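>>> kindly generate the corresponding structure for this input.
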Amino acid sequence: MITFISYIVVFGIIVFFHELGHFALAKLHKIRVFEFALGFGPKLFSKKIGETDYGIRAFPLGGFVKMDEDTVSEDPRSFLNAPAWKRLTVLFAGPIMNFVLAILVFTIVMWGIGFPVNAVGELIPDMPAAQSGELMPGDNILEINGVPTPTWNDVTAQIAPNPQLEMKIERDGEILYVQLEAARDPEDTRYVVGIRPLTRSNASGAFVMAVQQTWMMSREVVSFLAALPAGGQEGVEIVGPVGMAGMVGEAARGGIYNLLALTGLFSINLGIFNLLPLPALDGGRIFFILVELILRKKIDKEKEGMVHLAGFALLMALMLFVLYKDILRLFQ
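Below you'll find the predicted structure:
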């Protein structure tokens, strides 16, 4: 039950934020919005305010914004009759809200559990740093081998490939240089010195770390998608609804912070996936608008609508295939 409820909540929030972006920009540009709904399926509740019907549907898996994106209309306030720049901002707003959600949940996580900074928190016994006596808890690591290390990720990135290290540190306001010889990690090929980071917890620092985390994860998702035509990345598989439900359930059992972190990751994935220039996705619609701007003439909307319809059918077929692979993995 916890898996089911968590799955509904996580993807409900992710899709809701996405659609809220489209809705807010459409309203800002005075584009006509017929309906803004939470969930899908039969209506449980609806109330018309102005020209927009606000409703709650039976299946709480996200939501949708109903505009006339694919039908030709004489209405000057229809989506298709809006200037290209307004349509672009409406389409971009959905994925952007997915990144906003990711930053928000990562900020909550890092503010709640703390985040590592570029300072020594603990020396591990019988490891190079402790044996040398050169480092002390509280030392700020400013540079390693001449490379600035403003974050803990930078510290570990500089230690990992280098057996010989010169660290520029700050201790009680004094700048010092220490020499360390790293040891090879027995579990892989990285070098380590045996230090754990100092952790801090404040809103501003958590926000900065959340932005960095969102950027780093976005790059990893883009790299994964870019590798798909060549067969994908080794050891990384695409998971469908069943696989994602399992991940959500496992995260939920690990605590609220684990679930929030996974929500951020899934939100980033949805945002980037929707920006792909494929029919029926936001990226596909953006592509057609950019072609309009380049050619300086309107594309036949009925033909474009047929392309998006065909693209939607292909996406559904792909989802069914991924679901099939998900189910096969359950029995392996």
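>>> okay, CA-based contacts and neighbour counts for the rest of this
Noted.
>>> neighbours around Asp139, how many?
Counted with other CA atoms under 10 Å, the burial measure for Asp139 works out to 20 neighbours.
>>> swap in Ser267?
Residues contacting Ser267 under the criterion other CA under 10 Å number 29.
>>> kindly report the same for Ser204.
Here the number of neighbours of Ser204 (other CA under 10 Å) works out to 11.
>>> which secondary structure state is assigned to it?
helix (DSSP: H, G, I helix; E, B strand; the rest coil).
>>> how much space separates it from Glu304?
According to CA to CA, to the nearest Å, Ser204 and Glu304 sit 45 Å apart.
>>> which residues touch the closest residue to Ile144 other than its chain neighbours?
The shortest distance from Ile144 to any residue other than its chain neighbours is 4.5 Å, reached at Met167 (CA to CA, 6 or more residues apart in numbering). Taking CA atoms under 8 Å, 6 or more residues apart in numbering as the contact definition, Met167 lies against 141-146, 177-180.
>>> how about a cut-off of 10 Å?
Taking CA atoms under 10 Å, 6 or more residues apart in numbering as the criterion, Met167 is in contact with 134-135, 140-149, 155, 159, 176-180.
>>> now those: which count as buried?
Among the contacts of Met167, those classed as buried by neighbour count (16 or more other CA atoms under 10 Å) are 135, 140-144, 149, 155, 159, 179-180.
>>> sort out for me which of those residues are in strands.
Applying DSSP state E to the buried ones among the contacts of Met167, the entries found in strands are 140-144, 179-180.
>>> hang on, Asn153 packs against Ile141?
No: using CA atoms under 10 Å, Asn153 and Ile141 do not qualify as a contacting pair, with a distance of 11.7 Å.
>>> one more to put side by side:
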Amino acid sequence: METFITVVIIFGLLISFHELGHLLLAKRAGILCREFAIGFGPKLFSFKKKETVYTLRLLPIGGFVRMAGEDPELIEIKPGHRVGLIFNSHGLVSKIIINHLEKYPNAKIVTVEEADIEKDLFIKGYEQEDGELITYDLDREADYVVDEQAYQIAPLDRQFGSKSILDRFLTIFAGPFMNFLLAIIIFIIFFMIQGVPSDAPKLGQIVKGDPAAAAGLHQGDRVLKIDGHSVHSWKDVQTYVSDHPKESLTFTIQRNSQIKQVAVMTNERKVEKDGKEGYIGVYGPTKKSFLGAVTNSFQQTFFFIKQELIALKMLVTGALGINQLSGPVGIYQMTGQFVKHGFLMILSWTALLSVNLGIINLLPLPALDGGRLLFIIAEALRGKPIDPKRESLVHFIGFALLMLLMIVVTWNDIQKIFL
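You can find the predicted model right below:
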């Protein structure tokens, strides 16, 4: 249960930041965002703030921001339709009742002759069969009401496709960017708690069962000398221990105000080119520094990005097989392992997953953010947009292939568990 709760929290955090990036940049560009959703499937909880409905859905495996213009409008008002109109204090139509007109006795019932709810914002119609044709102007924020549910109309200038190439590019790119930003924030927290690497000649965390612990060395001991040789940095300590495998070393340490000598027998391990080095089971020292935490968080995030890109290169060249990839089941299993090692390991794992999500979404594949960015770049180069129907078809096929890949990867994960 602890692993399940941790996975839900991690996925919720990653998805929330990703979709928040899309939402913030869309709103900045003036795009009407109908829904901000975490998860897929049936709604568990929802509330509306201004023009956006915020929802939590059953399956925490993704999310979306429903932007006006990305999908066909839910309602098309055609000649001959009977609709109810409710007006605001300025005489503009504030609600267009599509059905169940009997439930709105105060609405003016009109038979539509012509309607434009995107560009010129009007409805022309007759109150009576032989009556006068009247034009009713719409409020820019009017709602159409279907089955007693209100949906705000989307004038063309509030739709995704009407915005500049730069605004659309930034709106899509903001999702993956927020995942990289989240990784940086998590690593800042990580290094603020753990501390940042220091080169002081002090002992960091002692590994249980290794020579340093057996000899009685403590975290925080300051190393003054080893075998009578003065040391001035952690690097000096590492170098001397590494150069003396399977040897007894005399550490002169300062613990609080006392000076002590401790004998430590080093262990031996293999290194590159059949070499050997000594070790005693001590991590390097750390220090608390906000500036250091920020600097190290950027370095660690860029390191993870580099490793992800190397893994993708290996996948493309065939050095890494699909059977070595992990999907939701594999991530769940690995999260369980990190839960056992404490909060700091969970933080580091979450940051890695956030980087992974950002990188994957930037791949130039249909249905991913990278694929959508590719179409925007193609539009910029061509000077005109790609046919929306063709683009939708490409994204649909791409989504189907991604789902197929997910099934294959999930099957691999399951086989690793039981075989």
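>>> TM between them?
Comparing the two superposed chains by TM-score structural alignment, normalised by the length of the first structure, the resulting TM-score equals 0.79, with 292 aligned residues with a CA RMSD of 3.0 Å.
>>> hang on, the earlier thing: as CSV, the ones in strands among the buried ones among the contacts of Met167 of the first structure with distance to Ser223 of the first structure would be great.
Formatted as CSV, those follow (distance: CA to CA, whole Å):
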residue, distance to Ser223 of the first structure
Asn140, 33
Ile141, 30
Leu142, 30
Glu143, 29
Ile144, 28
Gln179, 36
Leu180, 34
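>>> just the strands from the stretch 51-200 of the first structure, written as ranges.
Using DSSP state E, counting those that start in this stretch, the strands assigned to the stretch 51-200 of the first structure run over residues 52-66, 115-123, 140-144, 147-148, 164-171, 174-181, 183-184, 191-192, 195-200.
>>> of these, flag the one that's most buried.
Most buried of those, by mean neighbour count (mean count of other CA atoms under 10 Å): strand 140-144, with a mean of 24.
>>> distance between that one and the chain's centre?
Relative to the centre of its chain, strand 140-144 of the first structure is centred 30 Å away, using CA atoms, centre = their mean, to the nearest Å.
>>> next one: stretch 49-65 of the first structure
Centre to centre, stretch against its chain (CA atoms, centre = their mean), the figure for stretch 49-65 of the first structure is 24 Å.
>>> what's in contact with it?
Residues external to stretch 49-65 of the first structure that are found in contact with it (CA under 10 Å, 6+ apart): 7-23, 26-27, 32-48, 66.
>>> what strand or helix carries the aligned partner of Ser354 of the second structure in the first structure?
Aligned counterpart of Ser354 of the second structure in the first structure: Ser267 (TM-score structural alignment). When secondary structure is defined using DSSP states H and E, the element that contains Ser267 of the first structure is helix 256-274.
>>> buried residues in that helix?
For helix 256-274 of the first structure, the neighbour count (16+ other CA under 10 Å) marks 257, 259-274 as buried.
>>> on that earlier part again, looking at the buried ones among the contacts of Met167 of the first structure, which one is closest to Glu220 of the first structure?
Compare each of these with Glu220 of the first structure using CA to CA and the shortest gap goes to Val155, at 19.9 Å.
>>> would you quantify the distance from the closest one to Val192 of the first structure?
As defined by CA to CA, Val155 of the first structure lies at a distance of 11 Å from Val192 of the first structure.
>>> what of Leu228 of the first structure?
Summarising the geometry, the distance separating Leu228 of the first structure from Val192 of the first structure, computed by CA to CA, is 33 Å.
>>> helices along the stretch 1-150 of the first structure, start to end?
In the stretch 1-150 of the first structure, the segments counted as helices under DSSP state H, counting those that start in this stretch are 2-28, 84-113, 128-132.
>>> could you identify which of those helices is most buried?
helix 84-113 (a mean of 22).
>>> which residues of the second structure does it align to?
In the comparison with the second structure, helix 84-113 of the first structure aligns to the range 165-194 (TM-score structural alignment).
>>> buried residues in stretch 275-293 of the first structure?
Going by neighbour count (16+ other CA under 10 Å), the buried part of stretch 275-293 of the first structure is 275-276, 278-289.
>>> circling back to that earlier point, check the mean deviation of the match of helix 84-113 of the first structure from the first structure.
Per the superposition on the first structure, stretch 165-194 of the second structure and its aligned residues are separated by 0.8 Å on average (mean CA distance after the TM-score superposition for the first structure).
>>> how much space between the closest residue to Ile31 of the first structure other than its chain neighbours and Leu275 of the first structure?
Computed as CA to CA, 6+ apart, the closest residue to Ile31 of the first structure that is not its neighbour in sequence is Arg77, at 5.0 Å. Going from Arg77 of the first structure to Leu275 of the first structure by CA to CA gives 25 Å.
>>> could you do Leu20 of the first structure as well?
The spacing between Leu20 of the first structure and Leu275 of the first structure, counted by CA to CA, is 16 Å.
>>> and Gly311 of the first structure, which of the strands of the stretch 51-200 of the first structure is closest to it?
Among those, strand 52-66 comes nearest to Gly311 of the first structure, with 18.2 Å by CA to CA.
>>> now Thr214 of the first structure: which helix or strand?
Secondary structure from DSSP H and E places Thr214 of the first structure in helix 203-227.
>>> who are the packing partners of that helix?
With contacts defined as 3 or more CA pairs under 10 Å, 6 or more residues apart in numbering; DSSP states H and E, the packing partners of helix 203-227 of the first structure are helix 84-113, strand 115-123, helix 256-274.
>>> any chance of CSV for these, columns distance to Ala210 of the first structure?
Conversion of those to CSV gives the following (distance: least, CA to CA, whole Å):
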stretch, distance to Ala210 of the first structure
helix 84-113, 5
strand 115-123, 10
helix 256-274, 10
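>>> closest to His308 of the first structure out of the ones you listed?
Distances from His308 of the first structure to each of those were compared using CA to CA; the minimum, 13.3 Å, belongs to helix 256-274.
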